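>>> coords please:
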Amino acid sequence: MRRVVITGLGAITPIGQTVADFWRNLVAGKRGIAPITHFDTADFDVKLAGEVQDFDGASLLGKKESKRLDLYCQYGLVAAQEAVAQAGLAAANLDSQRFGVIVGTGIGGMTTFANQVQVLNSKGPKRVSPFFVPMIIPNLLAGNLSIAFQAQGVSETIITACASATNAIGEAFTKIRQNQADVMLTGGSEAAICPMGIAGFQSLGALSTSTDPLKASIPFDAKRHGFVMGEGSGMLILEELTHAEKRGATILAEVVGYGATSDAYHITAPSVGGTGAAAAMEQALTDAQITAAKVGYINAHGTSTVANDKEESAAIIKVFGDQASKVAVSSTKSMTGHLLGAAGGIEAIACVQTLQTGIAHGTMGLGEKDPACPLDYLANEARQVSPQYCLSNSFGFGGHNAVLAFKKWED
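So this is what the prediction gives:
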């Protein structure tokens, strides 16, 4: 199998609009969860979200271009620009037909869809934007990325709810390993903090109704009661090892394993005992040809819902056995909220940064640990862990489970 390395990262998040800012704030324990400003929440029970503040798509992408792109596409394009720049990719050093794009999104252009329904109802069909369809369909992020960076290889979109970005990275990894591409732009993007998005998850009973940002997204805490919606994008450049070395690229980490399973159990609830999640972790370990004992850090899905945190903890215990309590585990969502289809993108970036720095960020807001969640969640502080391998877990509505295994880069 061909080896696959990471040579570029890009992030737009509620706690930083570059990878450097995102990582610095993660380690510092900064919360990006605050009262919603994107719309008036007077009629909503849900008051908090992890919004990207002061994002200026017009200046970053051009005024004309940004008007033709839903916010989820804008986030994805800007994050991709950072990743491509860090990787040092240019047309001169690439075979464009061996450069592909696989990205994930859970919902796509929901904000545009909801806004244009209002236009239809109030002003009639002739006032609906001619860009409505290309702004809302989920595959247009991949399409726009392919055009922007002249990636003429595979161009696909993965939609597996909250596992979307992790599945996308895993599938991109597979394309390179199987010699179907040399370079892949991958990750996820989401922008669903709008009245329809919040109302839908609120009606489902999935969101926290806390008005205290410090008590809203509290994964693994006994008083957790729902997740907080987040938004943004995380993008990565994956590259075949010898291709990266020939370019003189700086290698950040290596992707070594991928697992994907289905609970086949329930449309929103995880399987009892975390059986599907455990199977995905076991697949990733087998694919990486390592034992669980080699893993020093797990970036948990850690949504702050009662069922997810309990069953994910059970899954980790099932896979790691007596070693489970010795593995450092933390939830990025405690600070960013849940970025849905983009969550796995920024969490993969957190894993790469942990491998590079030897530091794992904490799980903020964890006060009283749930007895059903008995692991070491790095409560409220970052820690020096220096792992050689780490896992990134993502699980989505519909029973989708995706897990990536990363390795510290060693010459």
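
>>> going forward, measure contacts between C-alpha atoms and count neighbours the same way
Fine.

>>> what about the nearest residue to residue 381 once chain neighbours are set aside, how many neighbours?
Among residues not flanking residue 381 along the chain, residue 362 sits closest, at 4.4 Å (Cα to Cα, 6 or more residues apart in numbering). The tally of other residues near residue 362 (other Cα atoms under 10 Å) stands at 25.

>>> One more sequence to fold, the one below, so I can look at both together:
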Amino acid sequence: MKRRVVITGMGVMTSLGHELDTFWNNLMAGKSGVSLVEAFDVSDYPTRIAAEIKDFNPENYMDRKEARKMDRFVQFAVAASHSALKDANLNIETDMDPERAGVYIGSGIGGLGTWEDQHNVLLEKGPKRVSPFFIPMMIANMASGQVSMQTGAKGPNSTAVTACATGTHSIGDSYKLIQRGDAEVMICGGAEATIRPTGMAGFCALRAMSTRNEEPDKASRPFDTGRDGFVMGEGSGILILEELEHARTRGARIYGEVIGYGMSGDAYHMTDPDPAGAARCMAKALKDAGIAPEEVDYINAHGTSTPVGDRSETTAIKSAFGDHAYKLAVSSTKSMTGHLLGAAGGVEAVISGLTLTYGRIAPTINLVDQDPECDLDYVPNVAREANVKIAMSNSFGFGGHNATIILKKYEA
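Now for the predicted structure:
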């Protein structure tokens, strides 16, 4: 018997809000979190907009001295994890065996800001002035490491680094750890903080980002004919996954159940997606869940607002779902949150869980002239009431990394 795994807590740190209620209400209102970048001078950049978190104070979530030893992406992970545990009404050190609680938080790029800052120190002041915390602040696994230290979780501890599929791989792998009995609770998701000079410059050089600088709130427009690239976001999305009986015993509130996980590789191209790989990933998740394609009600799409990516995902959905693809509700919440890279899957899993809970589907905003090649129901511009019983969340990353999870409305 496979052990059942449920969601008992969620936490976010995004440009649309730091608290679940604020975040959800802004999504339902179709609000964009995209604006002009304020963190540094972007006047020479082709892209000058992002979904930037402008009012984050790490001292609201952790000790000031500890925060100074963390890169911004780690601070986001710690903050969202504390929020998720509070939401789950769970103290790992007092409410359970800490050795049965693990952490699996990924980051696509890691401590880019720390790397930049310390490289400048090296060039300007020499190697003796580089911080002794440089390496432990920068490395991608430190989100999981610091969260375990902050929460007392002594169980399985790992990190996925699979570009934009990172958050979903982290959740899927955590689901499997609990399912096979290696943990009772997992703190899992993703964190990213790449709105930095090198991060912006690198993606600008790829010509991957939108240059609709005069209309920031309209720049991310998945599946629209006017889309011209993604909009970078930052933040974290964290789930508390828990074995069902463990959750029941302590009287936990349950948002939904994780029932399927799929992963695949395109073996095709470094940056351009292959729809066949994404279709295989969704099919594997359906098989793992033991459900038919027709049972899925909603897909939170990867939907990055790139010309090639949105068409590729649409093709993949039609391949995986056949005629049912036209009966599904599909939306891209990146139209509002921006693309959080390695944190995207975590934030979008939170959205999918809230969709099951509240019976409302977040819209794809800025969809005013739908691409004829993207011909599915993308829930344009306005949130929709819907009794969603099964939701799928897709994440596809550079390198051809694909990850899909399937969530189900909880039934005792």
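
>>> Please look at the residue nearest to residue 381 of structure 1 and residue 378 and confirm they touch.
Yes - Residue 362 of structure 1 lies in contact with residue 378 (Cα atoms under 8 Å); the separation is 4.8 Å.

>>> what's the overlap in contacts for the two?
Common contacts of residue 362 of structure 1 and residue 378, defined by Cα atoms under 8 Å, 6 or more residues apart in numbering, comprise residue 330.

>>> still on that earlier bit, so what's the residue nearest to residue 381 of structure 1 up against?
Per Cα under 8 Å, 6+ apart, neighbours of residue 362 of structure 1: 26-27, 29, 330-332, 377-383.

>>> Looking at structure 2, which of those residues hold up?
Using both residues aligned by TM-score structural alignment, their matches' Cα atoms under 8 Å, structure 2 keeps these contacts from the contacts of residue 362 of structure 1: 26-27, 29, 330-332, 377-383.

>>> Show me those residues that map onto strands.
The members of those that map onto strands under DSSP state E are 330, 383.

>>> which among the kept ones among the contacts of residue 362 of structure 1 gets closest to residue 355 of structure 1?
The closest of these to residue 355 of structure 1 turns out to be residue 383 (Cα to Cα; 12.5 Å).

>>> what's the matching residue for residue 220 of structure 2 over in structure 1?
Aligned against structure 1 by TM-score structural alignment, residue 220 of structure 2 finds its counterpart in residue 217.

>>> Let me know whether its match touches residue 306 as I believe.
No - look at residue 217 of structure 1 against residue 306 with Cα under 8 Å: they stay out of range, at 11.5 Å.

>>> can you list residues touching both of those two?
The contact sets of residue 217 of structure 1 and residue 306 overlap at 224, 226 (Cα under 8 Å, 6+ apart).

>>> So these two - more neighbours on which side?
Each of residue 217 of structure 1 and residue 306 has its neighbours counted (other Cα under 10 Å); residue 217 has more, 38 against 21.

>>> just checking, residue 210 of structure 1 is part of a strand?
No - looking at residue 210 of structure 1 with DSSP: H, G, I helix; E, B strand; the rest coil, it is coil, so not inside a strand.

>>> close enough to count as contact, it and residue 47?
Yes - contact criterion Cα under 8 Å: residue 210 of structure 1 and residue 47 qualify, at 7.4 Å.

>>> more crowded one of these two?
Using other Cα under 10 Å as the criterion, residue 210 of structure 1 and residue 47 rank with residue 47 on top: 22 against 18.

>>> ok, so of the kept ones among the contacts of residue 362 of structure 1, who is nearest residue 112 of structure 1?
Of those, the one sitting nearest to residue 112 of structure 1 (Cα to Cα) turns out to be residue 332, at 27.6 Å.

>>> if we can go back for a sec, and the kept ones among the contacts of residue 362 of structure 1 as a markdown table, adding distance to residue 111 of structure 1 and neighbour count?
Shown next, in a markdown table, are those (distance: Cα to Cα, whole Å; neighbours: other Cα atoms under 10 Å):
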| residue | distance to residue 111 of structure 1 | neighbour count |
| --- | --- | --- |
| 26 | 27 | 26 |
| 27 | 31 | 17 |
| 29 | 29 | 21 |
| 330 | 31 | 28 |
| 331 | 27 | 28 |
| 332 | 24 | 25 |
| 377 | 34 | 26 |
| 378 | 35 | 19 |
| 379 | 35 | 22 |
| 380 | 33 | 17 |
| 381 | 35 | 18 |
| 382 | 35 | 18 |
| 383 | 38 | 16 |
